[in-house]
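Sequence plus predicted model, see below.
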Amino acid sequence: MKKNNSQFINTMLILVGGGLLLFEISTREENVYFLVTGIILLMFGLYRATNFWVYTKDDHKKENENENLQE
């Protein structure tokens, strides 16, 4: 359950950060604070997502080993 919540939070950070950047780029007067906030949210979401992927990259191997041992 924690894995799904973590992925959801990472995805939302990436989407909100990207949305802020796209919105500010498309407006006539760009607010620098929104641009910086969008970049920070986007990069933080990507950082968390890649750490999550590295942490769980071998989970499928462990599950296969457990299934083979039970047989």
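Cool, got the structure.

Please count neighbours and contacts with C-alpha atoms only from this point.
Will do.

Now do the same contact list for residue 55.
With contact set as CA atoms under 8 Å, 6 or more residues apart in numbering, residue 55 has no partners.

Against that first model, consider the following:
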Amino acid sequence: LLSVFRCTPVRKAWDASIEGRCVDQVSIWMAGSICNIVTDCLVTCVPMPYLWGLQMGIRGKIALACSLA
């Protein structure tokens, strides 16, 4: 969605002859990548306290943690 609205006016994203300005595409990719990394870390780390509280062996906990990652 950011790739579409990165230019003002929006049509400049497809038509370079239109006057306007655009945000650098690499900056948009970096912002998206950072959001994805943070989300991945949260999804991986949030269930860990519950996982370690389970009544099962350490090997089972590690296997379950790997399957969630």
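That came through, no problem. Values in this document were obtained by computation on a predicted structure and should not be read as measured data.

Overlay them and tell me the TM-score.
Remark: TM-score between the superposed chains equals 0.45 [TM-score structural alignment, normalised by the length of the second structure]; 51 aligned residues with a CA RMSD of 2.7 Å.

Please list all residues in contact with the residue positioned nearest the centre of the first structure.
Computing the C-alpha centroid of the first structure and ranking residues by CA atoms, centre = their mean puts residue 10 first, at 2.9 Å. Taking CA under 8 Å, 6+ apart, we find residue 10 of the first structure in contact with 45-46, 48-49.

which helix is the longest one in the second structure?
Longest helix in the second structure, counting residues (DSSP state H): helix 25-45.

what's the next secondary structure element after that helix?
Later in the chain than helix 25-45 of the second structure, the nearest helix or strand by DSSP states H and E is helix 48-52.

So which elements touch that following helix?
For helix 48-52 of the second structure, the elements it packs on are helix 58-68, judged by 3 or more CA pairs under 8 Å, 6 or more residues apart in numbering; DSSP states H and E.

Now the helix it packs on: buried residues?
61, 65 (16 or more other CA atoms under 10 Å).

so which strand or helix has residue 52 of the first structure?
Using DSSP H and E, residue 52 of the first structure sits in helix 32-55.

Pull out the buried positions in that helix.
Here helix 32-55 of the first structure shows 34-35, 38-46, 48-49 as buried, counting by 16+ other CA under 10 Å.

Next secondary structure after it?
Later in the chain than helix 32-55 of the first structure, the nearest helix or strand by DSSP H and E is helix 59-70.
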